[in-house]
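*Asks:* sequence first, then the predicted structure, then my questions.
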Amino acid sequence: MPKVTFIGSDDKQTQIEVPVGHSLMEAAIHANINGILGECGGSANCATCHVYVESGNLDALPEVGVVEEEMLDATSSERTEKSRLSCQLFMTEALDGLVVRLPPTQA
């Protein structure tokens, strides 16, 4: 099963297995990753699952959609070129080894 490493704002690293087809947000909430809120349940309406994609097969990431683009402008932590909503990142075998950093705040 593919794995993702979450780096907390305290630099603590947690690697979890994510089933193919599941969003990173779903997996993080299921694994009790501190810092992913997912208040809207994954519908890209709250930006409380904001992450910074640090490394991995970046070419395998899906394009940022229109709704995600708008919500990334509403994140409580600074938006950067690495910003994504983890509810919009669905695991594939090609994303195995992805590393994401959590922002200092989500709300």
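*Replies:* Thanks, I have it.

*Asks:* for the rest of this, base every contact and every neighbour count on C-alpha atoms.
*Replies:* OK.

*Asks:* against residue 99, how distant is the spatially most central residue of the chain?
*Replies:* Centroid-nearest residue in the chain: residue 86, 2.7 Å away (criterion: CA atoms, centre = their mean). From residue 86 across to residue 99, the span is 12 Å (CA to CA, to the nearest Å).

*Asks:* could you count how many residues lie near residue 83?
*Replies:* 23 (other CA atoms under 10 Å).

*Asks:* ok, second structure coming up, stack it against the first:
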Amino acid sequence: MVKVVVTDTAGEERTIEAEEGISLMESIRENDFDDLPALCGGCCSCCTCHVYVETSWAEKMPTMEDDESYLLEDSPHFKGGESRLSCQIEINDTMDGLKVTIAPED
């Protein structure tokens, strides 16, 4: 299991254990974070699983595809270099210690 530090929209920080091979979105939802609705269920067709990846981790994330980029750039909460859709980040062992913050809802 990979440890991920998640900060919710109220500023509460909690460390969760994420299973390798599933998305960050699934891991966050399985750990009862109510402020990550993920309405499309991980299909990269909405922006409701938007997170901010801590700057020191941003370069270590998988490359962003065009669909994800287009959705995020339309969000009023977009932060270049930090914004990601958690459904597009597959957990792997190199992500142990990853820190993310759930973005406010659009």
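*Replies:* Nice, I can see it. Predicted, not measured: the structure shown is a model, and the values here were computed from it.

*Asks:* any idea what the TM-score comes out to?
*Replies:* The TM-score (TM-score structural alignment, normalised by the length of structure 2) is 0.90; 105 aligned residues with a CA RMSD of 1.5 Å.

*Asks:* circling back to that earlier point, do I have it right that the residue nearest to the centre of structure 1 meets residue 48?
*Replies:* No: in this structure residue 86 of structure 1 lies outside contact range of residue 48 using CA atoms under 8 Å: 9.0 Å.

*Asks:* which residue, other than its chain neighbours, is closest to residue 44 of structure 1?
*Replies:* residue 68 (6.2 Å; CA to CA, 6 or more residues apart in numbering).

*Asks:* trace the one you found over to structure 2, please.
*Replies:* Alignment note (TM-score structural alignment): residue 68 of structure 1 maps to residue 68 of structure 2.

*Asks:* which residues are in contact with that match?
*Replies:* Applying CA atoms under 8 Å, 6 or more residues apart in numbering, we find residue 68 of structure 2 in contact with 44, 84, 85, 88.

*Asks:* what distance do you get for it to residue 49 of structure 2?
*Replies:* Taken as CA to CA, the span from residue 68 of structure 2 to residue 49 of structure 2 is 11 Å.

*Asks:* got it, and residue 35 of structure 2?
*Replies:* Taken as CA to CA, the span from residue 35 of structure 2 to residue 49 of structure 2 is 9 Å.

*Asks:* in what helix or strand does the match of residue 68 of structure 1 lie?
*Replies:* Assigned by DSSP states H and E, residue 68 of structure 2 falls within helix 66-73.
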